[in-house]
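Enquirer: pasting the sequence and the predicted coordinates here, then a few questions.
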Amino acid sequence: MAIDTGDAGAGDVCAGDVCVIGGGVIGLTSTVALAEDGHRVRVLSRDAAGETTSAVAGGLCWPYRIQPYEQAVRWAVRSFHVLAGLARNPEETGARMVTGTMARAHVTAGRPEDTDDGLASWYAAVPGMRPARADELPEGYASGWRARTPLVDMPAHLRYLEGRLTAAGGSIERDEVRSLEAAGRAADVVVNCSGLGAHVLVPDPDVHPVQGQLVIVANPGIEEWYGTADPGATETTYALPQPYGLVLGGTARAHAWSREPDPAVAEGIVARCARRFPELARARILAHRVGLRPARSAVRLEAERLPGGTRCIHNYGHGGAGVTAAWGCADEVVGLVREALEAPEAD
């Protein structure tokens, strides 16, 4: 049953205090935080967690294609510490601590303006992060960072979040939400974590896809993650060792809506990764995947009153940093929901 603007069935949408729209990592993490804060919550999601964009993500905890940087770094640091704790039980949570290198592309040595990427506070906050030595960087890269960061098996992590939500008393319902107002008539507070769906649901024309294609190959023995950090590039290079294979990427094509893998693009991904790791040229391909990152000029994390009077907390537009920002944003969602419930008549 889909939620529409009609009255019929709206009272059945959510019997608890809070309805969270969206079953990806942002929605599930927010719902877990709310349930563990004592709220009665229900997730409404058209897709199962394993079918969301979050399930396709490579899972590296690192701020990427998310604005504004100041808030994004704060959210990322919070998530880093939560995920590092979850990494003590990787089989259950899907989170592991893995060492790797993030190389900076298109950097000219000695020019500070070329190295200021807005993430200085992230580099300072991550325990043990240090500048990469020249011998740790590929040819043509002038700088980079070495760090031990959370690397998350996203399908496993999403299952973990669903189980944790259920244990906290929350529930998940497969349903398509066509109207925030309809959901608001059946809840004290609505939390909108609809990701790319916010383009139509809100509607918010600023929300758009940044298409990411990747290739999963049999891992020939690569144990560290590797990536390049150039947020303006349409082609990226990364290798992320996951339990199900080595994730190779990738692309970042704004306003591209197709979810179909392009064979030529896949060949280019493997070729770029093979320049860093020659053994990948012969690696057996296990799967091709495409995800649509829910991008926006800046994350929308704020409260508003819906036309029917219900408070709505918007939490969407996280681009390529969903898992990286999830726990930090969830903390803010909890605070905004508390404010909404404590002052239900305030404008």
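Expert: Okay, I see it.
Enquirer: from now on I want contacts and neighbour counts done on CA atoms only, so please keep to that.
Expert: Will do.
Enquirer: surely residue 214 is within a helix?
Expert: No: under DSSP: H, G, I helix; E, B strand; the rest coil, residue 214 falls outside any helix and is assigned strand.
Enquirer: that one contacts residue 270, correct?
Expert: No: applying Cα atoms under 8 Å, one finds residue 214 not in contact with residue 270, separated by 9.0 Å.
Enquirer: overlap in contacts, those two.
Expert: Residues touching both residue 214 and residue 270 by Cα atoms under 8 Å, 6 or more residues apart in numbering: 248-249.
Enquirer: ok, which stretches of the stretch 201-347 of the chain are strands?
Expert: In the stretch 201-347 of the chain, strands defined by DSSP state E, counting those that start in this stretch lie at 208-217, 225-229, 235-242, 245-251, 253-254, 285-295, 300-305, 311-316, listed in chain order.
Enquirer: buried deepest among these, which one?
Expert: strand 311-316 (a mean of 26; mean count of other Cα atoms under 10 Å).
Enquirer: put this beside the first:
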Amino acid sequence: MTVTNIDAIVVGAGVCGLTSALCLARRGLRVRVVARRLPPATDSCAAGAMWGPFLVDHPDAERWAAEGLAIFRGLAAERDTGVTMTRGVEVSRGTVEPHPWLHLTGDLERCAWPGYGSAWSYTTAVVDMPVYSEYLLAALRTEGVRIERRELRSLRELAGLAPVVVNCSGIGARRLAGDTDLTPVRGRVVVVRNPGVDTFFAEESDGPELTYYIPHGDTVVLGSTIERPGLPALPEAAVVRRIRDRCADVEPLLRDAPVIGVRSGYRPVRDRIRLETGTVDDQLVIHNYGHGGGGVTVSWGCGQDAASMVEACLTRLG
């Protein structure tokens, strides 16, 4: 790849990579995206997905989440974004308080749900990831951003091709950034035809299995698994059966809903999101990865901060 007159190269085409690239381009910076996989083959496209806290930690995470929710509300008013504002319920087996972030929705209400110690109703953004990823790609094309499918062995391969590299490689950062603190946590979901479900349901849990269903128009995404490394993997048929049974126990309409497909991806889980400036040899690199199960939720907030960091680097470079 030969690149000239580029301000930044973004590595990765998951939700955080595409969003970061769009934040940069909308500030008038010249951007290229390099990725091993493009939508719909990215891990992000396997997600449920909805705005909310899950396997994500950072002192700025709540601010990033609030910024993202505001943007998703705007996107829900546009056509063909894959984003809708949907009301639903989150439950817990124990008697617990709602996560502080849920107050950001503005309509959080405690409610009752049979068999659960705590339940809250609220409206949040639900995101059809294959559709939303196509929206982001189209927005990048409109901004003149070129996207190259290419597998990198090292970030050193990009040295000198742009003043700044933005590393949004997700679980690929284990190799590209040598980050052994990053854990690939597999999640599998089942997509069914929507039999008439218009609200979401999510059970608070640390796994190894999650129970949730999220409507996306004509389809519903049923979840999920939290498969950490080193544990034996269930066969796909067993995973599908268990997910469908759990969801149908909550919403009987889902019991006979035809299966359209099964999606699988890896959540890039880390003790703390890594959003910081570093160097690889003499190449400036801004790392933006480790978003766990909250990549969609914090993507816009992290993307805006990454764009500000790129601008600061370019100013220092003169």
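Expert: Cool, got the structure. Everything quoted here is computed from the prediction, not taken from an experiment.
Enquirer: returning to what we had before: Serialize the strands of the stretch 201-347 of structure 1 to a markdown table and add fields for distance to residue 142 of structure 1.
Expert: Formatted as a markdown table, these follow (distance: least, Cα to Cα, whole Å):
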| stretch | distance to residue 142 of structure 1 |
| --- | --- |
| strand 208-217 | 26 |
| strand 225-229 | 12 |
| strand 235-242 | 16 |
| strand 245-251 | 21 |
| strand 253-254 | 25 |
| strand 285-295 | 29 |
| strand 300-305 | 34 |
| strand 311-316 | 34 |
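Enquirer: now do the strands in the stretch 1-150 of structure 1.
Expert: So, for the stretch 1-150 of structure 1 - with DSSP E, counting those that start in this stretch - the strands run 18-21, 41-45, 95-104, 130-131, 143-152.
Enquirer: what range in structure 2 does the first one sit on?
Expert: With the alignment judged by TM-score structural alignment, the segment of structure 2 matched to strand 18-21 of structure 1 spans residues 8-11.
Enquirer: which other residues reach the matching stretch?
Expert: With Cα under 8 Å, 6+ apart, stretch 8-11 of structure 2 has contacts from 17, 20-21, 29-35, 162-169, 310.
Enquirer: follow-up on the earlier one: out of the strands of the stretch 1-150 of structure 1, nearest to residue 329 of structure 1?
Expert: Closest approach to residue 329 of structure 1 among those (Cα to Cα): strand 18-21, 13.7 Å.
Enquirer: relative to structure 2, what is the average displacement of the closest one?
Expert: For strand 18-21 of structure 1, the mean deviation from structure 2 after alignment is 0.2 Å (mean Cα distance after the TM-score superposition for structure 1).
Enquirer: might you report the residue contacts of residue 141 of structure 1?
Expert: Taking Cα under 8 Å, 6+ apart, we find residue 141 of structure 1 in contact with 103-107.
Enquirer: sorry, back to before: residue 344 of structure 1 is nearest to which of the strands of the stretch 201-347 of structure 1?
Expert: Ranking the strands of the stretch 201-347 of structure 1 by proximity to residue 344 of structure 1 (Cα to Cα) places strand 311-316 first, at 8.0 Å.
Enquirer: in structure 2, what stretch matches that closest one?
Expert: Using TM-score structural alignment, strand 311-316 of structure 1 lines up with residues 284-289 of structure 2.
Enquirer: which one is residue 258 of structure 1 nearest to, not counting chain neighbours?
Expert: Counting by Cα to Cα, 6 or more residues apart in numbering, residue 211 is the residue found nearest to residue 258 of structure 1 once chain neighbours are left out, at 7.6 Å.
Enquirer: tell me the counterpart of the one you found in structure 2.
Expert: When structure 2 is aligned by TM-score structural alignment, residue 211 of structure 1 is paired with residue 186.
Enquirer: alignment lookup: residue 332 of structure 1 to structure 2.
Expert: Using TM-score structural alignment, residue 332 of structure 1 sits opposite residue 305 in structure 2.
Enquirer: thought the match of residue 211 of structure 1 was touching residue 269?
Expert: No: here residue 186 of structure 2 lies out of contact with residue 269, judged by Cα under 8 Å, at a distance of 9.9 Å.
Enquirer: so which of the strands of the stretch 1-150 of structure 1 comes closest to residue 281 of structure 1?
Expert: Among the strands of the stretch 1-150 of structure 1, strand 95-104 comes nearest to residue 281 of structure 1, with 20.5 Å by Cα to Cα.
Enquirer: compared with structure 2, how much does the closest one deviate?
Expert: Mean for strand 95-104 of structure 1 is 0.9 Å (mean Cα distance after the TM-score superposition for structure 1).
Enquirer: what stretch of structure 2 does that strand fall on?
Expert: Going by TM-score structural alignment: strand 95-104 of structure 1 matches residues 83-92.
Enquirer: which residues touch that stretch?
Expert: Contacts of stretch 83-92 of structure 2 (Cα under 8 Å, 6+ apart): 72-73, 75-77, 113, 116-128, 132, 198-205.
Enquirer: contacting residues for residue 60 of structure 1?
Expert: 149-152, 240, 323-324.
Enquirer: ok, for the aligned partner of residue 159 of structure 2 in structure 1, nearest residue in space, not its chain neighbours?
Expert: Aligned by TM-score structural alignment, residue 159 of structure 2 pairs with residue 184 of structure 1. Counting by Cα to Cα, 6+ apart, residue 184 of structure 1 lies nearest to residue 310, which is 5.4 Å off, once chain neighbours are set aside.
Enquirer: ditto for residue 284 of structure 2
Expert: Leaving aside its sequence neighbours, residue 284 of structure 2 sits nearest to residue 164 (Cα to Cα, 6+ apart; 5.1 Å).
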